[in-house]
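A.B. asks: Sequence first, predicted model second:
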Amino acid sequence: MMRDPGVGVYVPATYVLMDSKQQDAYWNALNYVIVQTGRLLEPATVTCDFEHGLMNAITEQFPLVKIVGCLFHWKQALRRKMVELRIARPQISAVLRPGVIDVLTIIPVDQIADKGIRFVRAQMDETGNKTKWDAFWRYFRKTWMTSYGADLWNVNSMTESGIDLQNRTTTR
């Protein structure tokens, strides 16, 4: 996506249909886009799915870029884990409502593991599924706090810097 200054919104710049999720395939696709744009691309941030191959290729092509994981794909991965753990569907829907688990993406990173998760759990009804929710939160800490790292999906530092993360203009 690129910002169109004429209308003040972000618009898709290029679509690439991929038949591989290998890092070299992503690298080649990015290289093609770079060449086709006259090597003028210098993104400050790139928002993408949590594909390791894609993230590695982006970092190789744009060493100074800040990669931000896509909120939709983050919540989709969390939902899949909840379903896999057989957590009750109404509880899954409730925790995925705006202002519940997605709050973890905007609070300071150092508050996620303690205050953030405690806040989310206080908003939930874990009745009949406490053991499953405990398993989910172990997965969350291991996968999203340790393996990926919260800096990949938490945008608090960007919002505090005044960076517009939505497809709109801000009134600051």
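C.D. replies: Alright, I've got the coordinates.

A.B. asks: use CA for all of it now, contacts and neighbours both
C.D. replies: OK.

A.B. asks: May I have the residues that are in contact with the residue nearest the centre of the chain?
C.D. replies: In the chain, the C-alpha nearest the mean C-alpha coordinate belongs to residue 69, at 2.7 Å (Cα atoms, centre = their mean). By Cα atoms under 8 Å, 6 or more residues apart in numbering, residue 69 lies in contact with 47-50, 152-153.

A.B. asks: Second structure follows, compare the two:
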Amino acid sequence: MYALFTQVIALMRVIMRSRSEQAYLELFSFIKQLAPNLQPVRIHCDFERATINALRRTFPSSDIVGCLWHFGVCVGRNAVKKQLSQLASDNDLIHTFIRCICGAPLLPATLIEEGVEEIWTEVVASGWGETLEPLFSYFRREWLPRIQELSVFSHPERTNNCSESDNRCLANFIPQNHPNVWTLIAGMVQLEHISWSDKLTLQRGKDVQFVGRWKTVANDKRKVRLSELLNHDQITPGRFLHEASWVNQGALNHGMKLDTKNDSDSDSD
């Protein structure tokens, strides 16, 4: 994906029959053959281990960063597995504690563990330690070893939702699931035509569709303000999670199959 002002343009689409690490490695190696000087500073992707391993082997100097939205969804789904979804829906305090975990990537990598453990101290003090211990253990086991790729603290993009949105746009032009190759190509042609029209519109200095929702702008301002307070030691990492994790509430609710009620980055970045 290529960012042009506030718009994102797909430079390549790949049809894959396998999602193994070897398959991704062959794909990324082919891209390197097409663009031998390609050395991306930062690569956004979801947390699929096969993808990340192949990216690290192909672009060893690039910063591999995960997706805030996908992380929140993962935590929400794990909460469902641990039978916490209904409890979180009925109990605002439980929902807040789980939401704070979902805000962990917003912290610098060096403060993620401290921030989550500060929340855990609050959980124990509130009397909900036994109930939430499995979820916090899941975070410590699965995510603490990956804090470098988890943190989006200093990155202008927090999610890879631009590529997800592009996939949804393509799906709108394809009238069926599992289309044949001709139907797929026809959908790509239609989407390419719209992308080219958008490019011409941008070159004329005009806006294409919308630049961003007001919620996205508000979330950005909130995160900047909280980051400044954190950098000046005016709030603790745990307090930062309480205040900043609203940004990812939509992802959590999506993962827990709850109605989204507040601000989130669900369709931003």
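C.D. replies: Thanks, I have the structure now. From a predicted model like this one, the values you see are computed outputs, not experimental measurements.

A.B. asks: Now the residue nearest to the centre of the first structure. Nearest residue, chain neighbours left out?
C.D. replies: Spatial nearest neighbour of residue 69 of the first structure, excluding adjacent residues (Cα to Cα, 6 or more residues apart in numbering): residue 153 at 4.8 Å.

A.B. asks: swap in residue 46 of the first structure?
C.D. replies: In space, residue 46 of the first structure comes closest to residue 67 once its chain neighbours are excluded; the distance is 5.0 Å by Cα to Cα, 6+ apart.

A.B. asks: Okay, and that neighbour sits in which element?
C.D. replies: Taking DSSP states H and E as the definition, residue 67 of the first structure sits inside strand 66-69.

A.B. asks: How far off centre is that strand?
C.D. replies: Distance of strand 66-69 of the first structure from its chain centroid, counting by Cα atoms, centre = their mean, to the nearest Å, is 7 Å.

A.B. asks: start and end residues in the second structure for the helix or strand following it, please.
C.D. replies: With elements assigned by DSSP H and E, the helix or strand that comes after strand 66-69 of the first structure is helix 71-84. The alignment of helix 71-84 of the first structure onto the second structure (TM-score structural alignment) covers residues 68-81.

A.B. asks: Counting neighbours, which bits of the matching stretch end up buried?
C.D. replies: By 16 or more other Cα atoms under 10 Å, the buried positions in stretch 68-81 of the second structure come out as 68-80.

A.B. asks: ditto for stretch 15-32 of the first structure
C.D. replies: Of the residues in stretch 15-32 of the first structure, 23, 25-27, 30-31 count as buried by neighbour count, 16+ other Cα under 10 Å.

A.B. asks: Could you do stretch 55-75 of the first structure as well?
C.D. replies: Going by neighbour count (16+ other Cα under 10 Å), the buried part of stretch 55-75 of the first structure is 55-59, 61-62, 66-71, 74.

A.B. asks: tell me, how many neighbours does residue 117 of the first structure end up with?
C.D. replies: Residues within reach of residue 117 of the first structure, counting by other Cα atoms under 10 Å, total 19.

A.B. asks: what helix or strand is it on?
C.D. replies: Using DSSP H and E, residue 117 of the first structure falls in helix 117-123.

A.B. asks: after superposition, how close is the helix or strand following that helix to the second structure?
C.D. replies: With elements assigned by DSSP H and E, the helix or strand that comes after helix 117-123 of the first structure is helix 130-140. With the two structures superposed, helix 130-140 of the first structure lies on average 1.5 Å from its match in the second structure, counting by mean Cα distance after the TM-score superposition for the first structure.

A.B. asks: Read off where the helix or strand just after helix 130-140 of the first structure ends up in the second structure.
C.D. replies: Where DSSP H and E defines the elements, the next helix or strand beyond helix 130-140 of the first structure is helix 150-153. The counterpart of helix 150-153 of the first structure in the second structure, counting by TM-score structural alignment, spans residues 147-150.

A.B. asks: That stretch vs the first structure, average offset?
C.D. replies: Its aligned residues in the first structure lie a mean 0.9 Å from stretch 147-150 of the second structure after superposition (mean Cα distance after the TM-score superposition for the first structure).
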